[in-house]
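# Fold the following.
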Amino acid sequence: MHAPTADPTRPTLSALFSPTPRGARRARLLAVHQLGDWGIPRTTPTAEAVAAVTAELAANAAVHGRHRGRYFRLRLLLQEHVVRIEVSDARPERPVPTAVATGAPGAGVPGDADGGRGLVLVAAFAERWGCFQPNAAVKTVWAEVRRRD
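Purely as a prediction, here's the structure:
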């Protein structure tokens, strides 16, 4: 399941955003800003990777996890060796693929498709990633980015 246990000694950020392109963009900007507050400058490989992963997960929540009147939640956890990014949305009936499509023949996404490659970016930047359902109304997609700051 990979649901984290609460640890009040670890720096954490949690914020709600509208499930729109603007909300997804604001989630990415807040993530990078928060890393700066935690001493990880935006020009580091860690911040760049967290920005890319947050952008993709937030965009997926805005497009595929959208539910009228509900927001998506971004949660960042600063750990010793990784930054954990969690994005929760209100569409648990829309599961996240367990394998990413690469656009290669037979991989589930046609080579000339306009979409379907976002989780390839997540897989490329994250040390590991997955999905869990904390309750019947919510799905959380998470990724852990190795700290290189």
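# okay, CA-based contacts and neighbour counts for the rest of this
Fine.
# I'd say residue 123 and residue 142 touch.
No. The pair residue 123 and residue 142 fails to qualify as a contact (Cα atoms under 8 Å) at a distance of 11.0 Å.
# ranges for the helices of the chain?
All helices of the chain, identified by DSSP state H, fall at 21-37, 45-64, 118-125.
# Deepest in the core, which of the ones you listed is it.
helix 45-64 (a mean of 23; mean count of other Cα atoms under 10 Å).
# can you give me the angle it makes with helix 21-37?
Relative orientation of helix 45-64 and helix 21-37, computed by axes from the mean of the first three to the mean of the last three Cα atoms, to 10 degrees: 160 degrees.
# show me what contacts residue 58?
By Cα atoms under 8 Å, 6 or more residues apart in numbering, the contact list for residue 58 reads 23, 24, 25, 27, 28, 72, 74, 87.
# before we move on, back to that, quick check: neighbours shared by residue 123 and residue 142?
Residues within reach of residue 123 and of residue 142 at once, by Cα under 8 Å, 6+ apart, are residue 129.
# before we move on, back to that, can you tell me which of the contacts of residue 58 is nearest residue 54?
residue 28 (5.5 Å; Cα to Cα).
# tell me the contacts of the closest one?
By Cα under 8 Å, 6+ apart, the residues touching residue 28 are 51, 52, 54, 55, 58.
# The third one and residue 135: what is the separation?
Right, residue 54. 22 Å (Cα to Cα, to the nearest Å).
# I'd like the structure of this one too, to check against the first:
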Amino acid sequence: MEPKRRRASRILLLDGQDRLLLFRGSDPAVPGVTWWFTPGGGLEPGEGVREAAARELTEETGLRGVELGPVVAYGTVSFSFRGQPYEQEQWFHLARTTDTVIDHSGTGAEEHAELLAARWWTIDELRRTAETVYPVGLADFLERLVAEGPPGTPVRL
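Predicted coordinates:
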């Protein structure tokens, strides 16, 4: 089957303690397998990456008024979901919030069923976990981002 090409905007959302919000998800086609990932999703027709990031953040977290920072990373990822292969170009925005109460009620019913949990992670917790976390190398990148601030140009993840 030919992979669907997709463009996505993702958010590295940090709280006041530099913890990162991740969602735990699963693929109904692969029971028992889970992973952690950043908020975000596909661009709608005519939508830019910044607009998509703001929309997705509100839909998936219920947080309003979060100031999106710059695009700090980008990459391409190949994956399968519900048996359909995808090739996704994605951009990661940095954002910060002081509000850590997450409300998934803005997500669609299908998407809501696949979001199993939300959790704020420290860099140390990301380094120590045996669970799968995407994107690969997130702990190292996040540590540099917190220590040095946004890079002058986005980094490939």
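# tm score of chain vs chain?
The TM-score (TM-score structural alignment, normalised by the length of the first structure) is 0.26; 64 aligned residues with a Cα RMSD of 4.4 Å.
# Closest one to residue 16 of the first structure out of the contacts of residue 28 of the first structure, please.
Residue 16 of the first structure has its nearest neighbour among the contacts of residue 28 of the first structure in residue 58, at 10.8 Å by Cα to Cα.
# how far away is the closest residue to residue 122 of the first structure other than its chain neighbours from residue 87 of the first structure?
Nearest residue to residue 122 of the first structure in three dimensions, chain neighbours excluded: residue 53, at 5.3 Å (Cα to Cα, 6 or more residues apart in numbering). To residue 87 of the first structure, residue 53 of the first structure is 10 Å away according to Cα to Cα.
# go on, residue 132 of the first structure?
11 Å.
# what touches both of the two?
140, 141.
# Neighbour count: those two, which is higher?
Using other Cα atoms under 10 Å as the criterion, residue 132 of the first structure and residue 87 rank with residue 87 on top: 26 against 17.
# if we take the contacts of residue 58 of the first structure, which one ends up nearest to residue 62 of the first structure?
residue 24 (6.5 Å).
# Pretty sure the closest one sits against residue 30.
No. Between residue 24 of the first structure and residue 30 there is no contact under Cα under 8 Å: 10.0 Å.
# on that earlier part again, who's in contact with the residue nearest to residue 122 of the first structure?
Here residue 53 of the first structure is in contact with 85, 121, 122, 125, 126, 143 (criterion: Cα under 8 Å, 6+ apart).
# mind running it again at 10 Å?
Neighbouring residues of residue 53 of the first structure by Cα atoms under 10 Å, 6 or more residues apart in numbering: 28, 47, 59, 85-86, 118-119, 121-126, 142-145.
# Distance of it relative to residue 135 of the first structure?
Counting by Cα to Cα, the gap from residue 53 of the first structure to residue 135 of the first structure is 24 Å.
# ok, back up a step: tabulate the contacts of residue 28 of the first structure (CSV), appending distance to residue 78 of the first structure.
Below are the contacts of residue 28 of the first structure laid out as CSV (distance: Cα to Cα, whole Å):
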residue, distance to residue 78 of the first structure
51, 14
52, 17
54, 14
55, 18
58, 18
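# And the residues you listed, which is closest to residue 15 of the first structure?
Residue 15 of the first structure lies nearest to residue 58 out of the contacts of residue 28 of the first structure, by Cα to Cα, at 11.8 Å.
# Need the nearest residue in space to residue 82 of the first structure, chain neighbours excluded.
residue 146 (4.4 Å).
# Do I have it right that the one you found meets residue 85?
No. Counting by Cα atoms under 10 Å, residue 146 of the first structure stays clear of residue 85, with 11.3 Å between them.
# Show me which of those two is the more surrounded one.
residue 85 (25 against 20).
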